[in-house]
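# got a structure for you, letters missing:
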């Protein structure tokens, strides 16, 4: 009989706090400060910092850093606003850097 395994998760690589579900990955083709990053539709157990405008590879965006709610490690950012029409799909989504998260239940 097969064991029932919970959902595949991503957790903070620093403290193992669960921060995202694998099912919420939209794209694995993003670039963060420390290398590859993933775009998620949702994140959990995170806090969102103040909004600021940043010039990113795809243009100007209003973003807010995303922190682990347990250890306060910066994990990535949340897109608050995209100024270019082609980038509007990112609004409200989260980018978590691969170097800052670890897989769990895989």
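Received the coordinates, thanks. Just so you know, these numbers come straight off a predicted model, no measurement behind them.

# use CA for all of it now, contacts and neighbours both
Will do.

# Mind listing what's buried along stretch 19-34?
Within stretch 19-34, the residues that count as buried by 16 or more other CA atoms under 10 Å are 19, 20, 21, 25, 26, 31, 32.

# What of stretch 78-95?
Buried-residue list, stretch 78-95, by 16+ other CA under 10 Å: 78, 79, 80, 81, 82, 90, 91, 93, 94, 95.

# what's the closest of those residues to residue 13?
residue 95 (15.1 Å; CA to CA).

# How about the secondary structure of the closest one?
Secondary structure, DSSP: H, G, I helix; E, B strand; the rest coil: residue 95 is strand.

# Which residue, other than its chain neighbours, is closest to it?
residue 39 (4.6 Å; CA to CA, 6 or more residues apart in numbering).

# can you check residue 93 too?
residue 41 (5.0 Å).

# structure B:
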């Protein structure tokens, strides 16, 4: 395996992996807190960093059929959520390319 390059985000209100504190995204990229993941509360973000993606899978979610990829922390490989690759319902197309991060697997850094 090659060298892992970790990106550190600038600014305040950083969301990080709860297990190893690697930065994943920040408050500026937050779209919605009104989502539910496998573990409960989840957040929709426009983008993130320092994650690996799994194999694309078609999944029947509460809002219809989507093609998604699991997201894991680049450093410790902890499951964090998923990425939407494709939404089959027109009303769900806004999710494409966005990521869901589950609150249970996140910690907050620099929330003064």
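Cool, got the structure. Just so you know, these numbers come straight off a predicted model, no measurement behind them.

# Work out the TM-score between the chains.
Once the chains are overlaid, their TM-score stands at 0.94 when taken by TM-score structural alignment, normalised by the length of the first structure; 102 aligned residues with a CA RMSD of 1.0 Å.

# hang on, the earlier thing: can you pull the contacts of the equivalent of the residue nearest to residue 93 of the first structure over in the second structure?
Taking TM-score structural alignment, residue 41 of the first structure has residue 46 as its aligned residue in the second structure. For residue 46 of the second structure, the contacting residues are 29, 30, 31, 97, 98, 99, by CA atoms under 8 Å, 6 or more residues apart in numbering.

# show me what contacts the aligned residue in the first structure for the last one?
Aligning on TM-score structural alignment places residue 99 of the second structure opposite residue 94 in the first structure. The contact partners of residue 94 of the first structure, taken as CA under 8 Å, 6+ apart, are 39, 40, 41, 42, 43, 76, 77, 78, 79.

# which SSE is the closest residue in space to residue 94 of the first structure that isn't next to it in sequence in?
Nearest-residue entry for residue 94 of the first structure: residue 78, 4.4 Å, with adjacent residues in sequence omitted and distances by CA to CA, 6+ apart. Assessed by DSSP states H and E, residue 78 of the first structure sits inside strand 74-82.

# For the second structure, just list every one of the strands.
For the second structure, the strands defined by DSSP state E cover 14-17, 23-26, 30-37, 40-45, 51-53, 57-61, 64-73, 79-87, 99-102, 106-109.

# ok, residue 59 of the first structure - contacts?
83, 84.

# which residue in the second structure lines up with it?
Residue 59 of the first structure maps onto residue 64 in the second structure, by TM-score structural alignment.

# again, but for residue 75 of the first structure
Checking TM-score structural alignment: residue 75 of the first structure goes with residue 80.

# thought that match was touching residue 102?
Yes: if you go by CA atoms under 8 Å, residue 80 of the second structure and residue 102 touch, sitting 5.9 Å apart.

# ok, the two, which is more surrounded?
A count of neighbours by other CA atoms under 10 Å puts residue 80 above the other of residue 80 of the second structure and residue 102, at 25 against 22.

# wait, doesn't the residue nearest to residue 94 of the first structure sit right on residue 95?
Yes: applying CA under 8 Å, one finds residue 78 of the first structure in contact with residue 95, separated by 6.2 Å.
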